[in-house]
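[1] Take this sequence and fold it.
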Amino acid sequence: MNSRVIAEQILHLGHITSREAMVLGLTPAQWAVLRYFARANRFSRTPSAFAAFHCTTRGTASQTIKSLEAQAYLTRVRSEADGRSARLDLTDKAKAILAHDPFEALVRAADALPRGARGHFASGLQRMLSQVARERGKPVFGTCESCGRLEGDGCSSEGQAPYVCGFVSEPMLLKELDNLCINFVQGKRMTMTGSVTGATPR
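    Next comes the predicted model:
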């Protein structure tokens, strides 16, 4: 298939799933914030990381995030390490409304693809995202399971996690490995000892 046709189809998919009018009282920008925080790992659930992911300004990102905090969709959790930094977590209210996200139409379309095709498609899209991000000088986001900084063999002794993020020296559980991370570096996809299911809002 012609490369321009592929690029146009990807762009069109984005338009028809993100340019919805107000749905359940939330704007497209607010939906984008909720989707991001549902997928981001605990190291990446910050306003600055969201701004980097969506290539927007920190000011614009902060305004949208504050509006969702005011509506009780997001809650701020202070870091136990220093007490100054904080991460943003979805509330139960946010998890419930994400089931009605207009973006789910695209998820269902992807799920309808054959399993083998999904794997090749995901790999191809990641390569495209990485190339465009590098050309634009933007950070490349990805998941732990294909990150060069993930350490461990999936085996764990009592009281220890099976994987470790080598960038922040923090333990990682199997269920966290398909979450988005701002510290991602492309590496060889690991063979996991358990199944990593699709991320669910936390």
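
[2] make it CA atoms for all contacts and neighbour counts henceforth
    OK.

[3] residue ranges for the strands of the chain, please.
    Taking DSSP state E to define them, one finds strands in the chain at 74-78, 86-90, 142-143, 150-151, 163-165, 170-172, 180-181.

[4] winner for burial among those strands?
    Across those, averaging neighbours per residue (mean count of other Cα atoms under 10 Å) puts strand 180-181 on top, at a mean of 24.

[5] For the top helix by length along the chain, buried residues please.
    Identified as the longest helix of the chain according to DSSP state H is helix 115-136. For helix 115-136, a neighbour-count test (16 or more other Cα atoms under 10 Å) marks S130, A133 as buried.

[6] How about residues contacting it?
    Applying Cα atoms under 8 Å, 6 or more residues apart in numbering, the contact partners of helix 115-136 are A110, D111, P139, V140, G142.

[7] try stretch 4-20
    P28, P102, F103, A105, L106.

[8] Including distance to G116, could the residues you listed go into JSON lines?
    Shown next, in JSON lines, are the contacts of stretch 4-20 (distance: Cα to Cα, whole Å):
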{"residue": "P28", "distance to G116": "31"}
{"residue": "P102", "distance to G116": "26"}
{"residue": "F103", "distance to G116": "23"}
{"residue": "A105", "distance to G116": "20"}
{"residue": "L106", "distance to G116": "18"}
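
[9] between these, which has the most around it?
    Per-residue neighbour counts (other Cα atoms under 10 Å) across the contacts of stretch 4-20 peak at F103, which has 20 neighbours.

[10] re the thing from before, Serialize the strands of the chain to TSV and add fields for distance to E20.
    Shown next, in TSV, are those (distance: least, Cα to Cα, whole Å):
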stretch	distance to E20
strand 74-78	22
strand 86-90	22
strand 142-143	26
strand 150-151	37
strand 163-165	37
strand 170-172	36
strand 180-181	24
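
[11] Here is a second sequence; please produce its structure as well for comparison:
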Amino acid sequence: MRKSEYRISELLDRLARLNQSELWTNDLNPAQVAALKYLMAANRFSRAPSHVADYLGATRGTVSQSLKTLAKKGLIEQIRSAEDKRSVRYDVTKTGHSVVAIRTNLDEALAQLDQNESANIALLLSNVLHSTLAARGGRSFGICKSCKHHDKSANRPYCRLLIVELAEEETSLICHEHDSAA
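    Predicted coordinates for the structure are as follows:
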């Protein structure tokens, strides 16, 4: 490992640890906050417990316990599928939205970057993340409107994979079915 690679890895690890130490808030641990943040950013097709676990790189058991705790605290609500009663998704409540609105020192430091610096860092980290996920065989979980299945040729956004119309606001959310292949 080159010295610069080691330094970047150490900086990312330290930033993550410092940020997580601030996420012990409202009687929640960082894993619960991460699950809550993911659920807020995910579309309605990507909020099953298995999707949360895959996105966070956590075990299904850990995520299941986090989701149960979040539901008991009234931060999320479990919705059973009308078609398949075994299938569930979780929606974030108004109370849950207010909990996630808390900004950390890392959020404040990133807000100090100019737009070009922020865009460059986001692109570089996104590339590193995708390489890491590819090496682990993980999914990318991209934004709906950047997916090959996204179709806006009609007047309304449409997912050709799931064969469903989408609300405009859903196209900016994370989807577990995302595929960026051309």
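
[12] for the strands of the first structure, which one sits closest to R58 of the first structure?
    strand 86-90 (14.8 Å; Cα to Cα).

[13] how big is the offset of the longest helix of the first structure relative to the second structure?
    Aligned to the second structure and superposed, helix 115-136 of the first structure gives a mean residue distance of 1.6 Å (mean Cα distance after the TM-score superposition for the first structure).

[14] of the contacts of stretch 4-20 of the first structure, closest to R76 of the first structure?
    Distance to R76 of the first structure, by Cα to Cα, is smallest for P28 among the contacts of stretch 4-20 of the first structure, at 21.8 Å.

[15] Quick check: nearest residue in space to the spatially most central residue of the second structure, chain neighbours excluded?
    Centroid-nearest residue in the second structure: Y38, 3.6 Å away (criterion: Cα atoms, centre = their mean). In space, and not counting its chain neighbours, Y38 of the second structure is closest to V52: 7.0 Å by Cα to Cα, 6 or more residues apart in numbering.

[16] Just give me the neighbour total for the one you found.
    Counted with other Cα under 10 Å, residues neighbouring V52 of the second structure total 25.

[17] Who are the contact partners of it?
    Applying Cα under 8 Å, 6+ apart, the residues contacting V52 of the second structure are A35, Y38, L39, S46, V63.

[18] where do the helices sit along the first structure?
    Taking DSSP H to define them, one finds helices in the first structure at 3-18, 28-39, 47-53, 58-70, 92-97, 104-111, 115-136.

[19] Would you check the span in the second structure matched by the shortest one?
    So the one you mean is helix 92-97 of the first structure. Using TM-score structural alignment, helix 92-97 of the first structure corresponds to residues 94-99 of the second structure.

[20] buried residues in the matching stretch?
    Buried residues in stretch 94-99 of the second structure, counted by 16+ other Cα under 10 Å: G96, V99.

[21] got it, and stretch 19-29 of the second structure?
    Those would be N19, Q20, L23, L28, for stretch 19-29 of the second structure by 16+ other Cα under 10 Å.

[22] hang on, H51 of the second structure packs against H176?
    Yes: with contacts counted by Cα atoms under 8 Å, H51 of the second structure reaches H176, the gap being 6.6 Å.

[23] how much does the longest helix of the first structure deviate in direction from helix 104-111?
    Helix 115-136 of the first structure runs at 120 degrees relative to helix 104-111, counting by axes from the mean of the first three to the mean of the last three Cα atoms, to 10 degrees.

[24] who touches the aligned partner of G74 of the second structure in the first structure in this structure?
    Applying TM-score structural alignment, one finds that G74 of the second structure aligns to A72 in the first structure. Listed by Cα under 8 Å, 6+ apart, the contact set of A72 of the first structure reads T91, K93, A94.

[25] do that again at 7 Å, thanks
    Listed by Cα atoms under 7 Å, 6 or more residues apart in numbering, the contact set of A72 of the first structure reads T91.

[26] now the one 4 residues further on
    R76 of the first structure makes contact with A86, R87, L88, D89, according to Cα under 7 Å, 6+ apart.

[27] ok, now with 10 Å
    Contact partners of R76 of the first structure, counting by Cα atoms under 10 Å, 6 or more residues apart in numbering, are R45, T46, E69, S85, A86, R87, L88, D89, L90, T91.

[28] ok, now D91 of the second structure?
    By Cα under 10 Å, 6+ apart, the contact set of D91 of the second structure is 36, 39-40, 42-44, 47-48, 71, 75-79.
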